[in-house]
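Q: the amino acid sequence is not available; the structure is as follows:
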């Protein structure tokens, strides 16, 4: 094992048995980060002589294990003393000055640096604060005792093409981790704010790919992307995904969104084969309120499907958010939309019947909600080419049934609601208010559970003196049941 790899500021805890485990493995596969000494000197292992950093190849300290400590105390992984920094600086170095940790089980996990010092550890001139953590990013400069004493440079050893292509605005603010998912027009990554350590989902859309994944009738690339941005930045509802940041470059758009740990509804349905009726009801209630909010804002989603419904947690009952407004469009009241969009199995019959030439309204979202409800309760699609006739023809005639075994335990109230929603003529299709007032959704327990989920979300995000959601400004509380007749007094 070459000596330069084992170089430390002064390493007292490196034992020969620790090194033996690396002999049979490529070193590069084990190193997740590197520290480069900057305005200080280092000591080569096995000598007592301090060498100037600029004159020796032994300037790098490789990070392999899960945690590292640094400070004046000799038992630290990195022992910093007067051989390494000027006397005026060493007085400000604490026995334990900072620690660095990383979850080795996830190679894309961020590395955290924690400040334990009295006089401060700084990242790029910003004080971390005693007992607090920052996330280390590639090329971050670590200053000790004073922000002007730039002691160490951190280098991230991950090799990923998407990291090198990130715009400066993203690289300065966020640590970009592993891929959460991808589609024809975009990829989603888990990212963290480097200072707050808060997790987000970043949707990356490459503009040159939109021609490949869009039909000719859909909005052109820049218009379509910025349309999604415009819509999402205007929305504020507990059951609608929130956009936190946006970076637009000539090649790509980067949207920083809420991170939903529970994944998407489609994955939940597939994993469980189908949802319990009680769970489906609570999810459907939230979807209806989200879509009602969008419609009141003059927005039609036009691509409602389980893939675009995100769950906050892995819990069976959790907050739900409608996402992905790439196919949405602002429309004036009473206006119509003339663009064929959406996923075919969730698209309303009037869209298919007109081929995009005719007109259709927000009732297309109502139809899609009905298809999603059918899928949640049965784990199957109401329309499919595998049912004997083309799915398009089934949709145009609303040809579906409840003959599958999965429908036996489902209540007649749920089936009746699906029948009403999946009505070919949009004029006869129920409104969202009518759906919310249906027998199936007039369930006190379900309404109360949804209210608790919403209240918990609002309480957790509300700022003093400001409303967290437009719900709070709405005189008609959207989660209250329709009024019932009062019992006559005797």
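A: Sure, I can see it. Worth saying up front: this structure is predicted, and the values here are computed from it rather than measured.
Q: please count neighbours and contacts with C-alpha atoms only from this point.
A: Fine.
Q: ok but residue 381 is inside a helix, no?
A: No. When DSSP: H, G, I helix; E, B strand; the rest coil is applied, residue 381 is found to be coil, with no helix at that position.
Q: pretty sure it is touching residue 373, no?
A: No. Between residue 381 and residue 373 there is no contact, the gap being 9.8 Å when judged by Cα atoms under 8 Å.
Q: want to compare, so here's the second one:
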């Protein structure tokens, strides 16, 4: 589709037409010839352009649709020929795509039972990010809750990262549009996430992009592992803590509020804030807001102490609601630290082990990306139907 036809399509879409008309309204006021009538910065910020234009269901349906569409991007001829001629591995299929490149499932020729994920990143994207991801991942991968990276090489304008393969997909696939994760299983995975983050911080590293899409699940061992260290940074230098000043990092919906309001901010509390939002996604299959800014109506309501208007929130245990509140404190000085979370009542609640193992077995029986290409296509079709019918974001 040409850019002209794409533009026409977007303009004829009813939702986009309404949205664009509001943008045009604001733009007209920005370009007034009389400076006295021209919009000021405050007028623009208060305008309808920054208000929520779509409800949570529509927003997340679009995100899911985008994720599915991204995954079907075809590999370049050069990439395909390289995959066919790797000396140690046989190409099985493509399992994912993203802004930085494609991910392929590879099988060892010498040991066919051994599967790895090969991440192919164009060196045109960002050499610094690639090197940073590899070096930090290598440093941390001895921990059982951090994904392992086996090697990195450059060839034909691409960088190749060989990674541990997660047969259960990512946490996003297990939560969005599904019923909330059972409390025992959710508690089980959250403890593992917390252990992985605690280890990272002990090594002087902040992840800065913790979200369900970057948390991979290994079904056989019922283990969750942290992946994708492209935005990770060291926050300790020669024993001294380094503060950050970037106003944009990782994924906006999981960014901490201090990144918007402070000139400089500490790293570890931003990871804790993201973990709080991941816990909400695990237990409710929802997100609380689009961004942790006071201009966001949902976030402003949260700061006022109101309960979020999302499905399944009212059925949460009061102990976990209190914990989430402390992890999502607006002021990072008052926000729970990892040690505080570990000591919380909800983390120490006794769990029904029989229920947990029943839930783990149920998870193992679900179709994932280890299936055949035909089954994967069926799964994607079901997922699109799920978005249209029952996604409650």
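A: Perfect, I can see it now. Quantities reported herein were computed from a predicted structural model and do not represent experimental measurements.
Q: thinking again about what came up before, more neighbours: which of residue 381 and residue 373 of structure 1?
A: Each of residue 381 of structure 1 and residue 373 had its neighbours counted (other Cα atoms under 10 Å), and the higher figure belongs to residue 373 (28 against 15).
Q: corresponding residue for the more buried one in structure 2?
A: Aligned by TM-score structural alignment, residue 373 of structure 1 pairs with residue 279 of structure 2.
Q: look up the closest residue to its match, ignoring the ones flanking it.
A: In this structure, residue 279 of structure 2 finds its nearest non-sequential neighbour in residue 190, 6.8 Å apart by Cα to Cα, 6 or more residues apart in numbering.
Q: before we move on, what about residue 134 of structure 1?
A: Closest to residue 134 of structure 1 by Cα to Cα, 6+ apart is residue 195, at 5.0 Å.
Q: okay, and the host helix or strand of residue 92 of structure 2 goes to which residues in structure 1?
A: In this assignment (DSSP states H and E), residue 92 of structure 2 forms part of strand 89-98. Using TM-score structural alignment, strand 89-98 of structure 2 lines up with residues 174-183 of structure 1.
Q: same question, stretch 189-200 of structure 2
A: Using TM-score structural alignment, stretch 189-200 of structure 2 lines up with residues 283-294 of structure 1.
Q: what's the average distance of that stretch to structure 2?
A: Stretch 283-294 of structure 1: mean distance to aligned residues in structure 2 after superposition is 0.4 Å, counting by mean Cα distance after the TM-score superposition for structure 1.
Q: ok, and for that stretch, which residues are buried?
A: If you call a residue buried by 16 or more other Cα atoms under 10 Å, then stretch 283-294 of structure 1 has these buried ones: 283, 284, 285, 286, 287, 288, 289, 290, 291, 292, 293, 294.
Q: residues in contact with that stretch: which ones?
A: Contacts made with stretch 283-294 of structure 1 from outside it, assessed by Cα atoms under 8 Å, 6 or more residues apart in numbering, are listed as 237, 239-240, 300-301, 319-322, 365, 369, 373, 432, 436, 441, 447, 450, 478.
Q: again, 6 Å this time
A: Outside of stretch 283-294 of structure 1, the residues within contact range by Cα atoms under 6 Å, 6 or more residues apart in numbering are residue 239.
Q: how about stretch 380-388 of structure 2?
A: Residues outside stretch 380-388 of structure 2 that contact it (Cα under 6 Å, 6+ apart) are residue 61.
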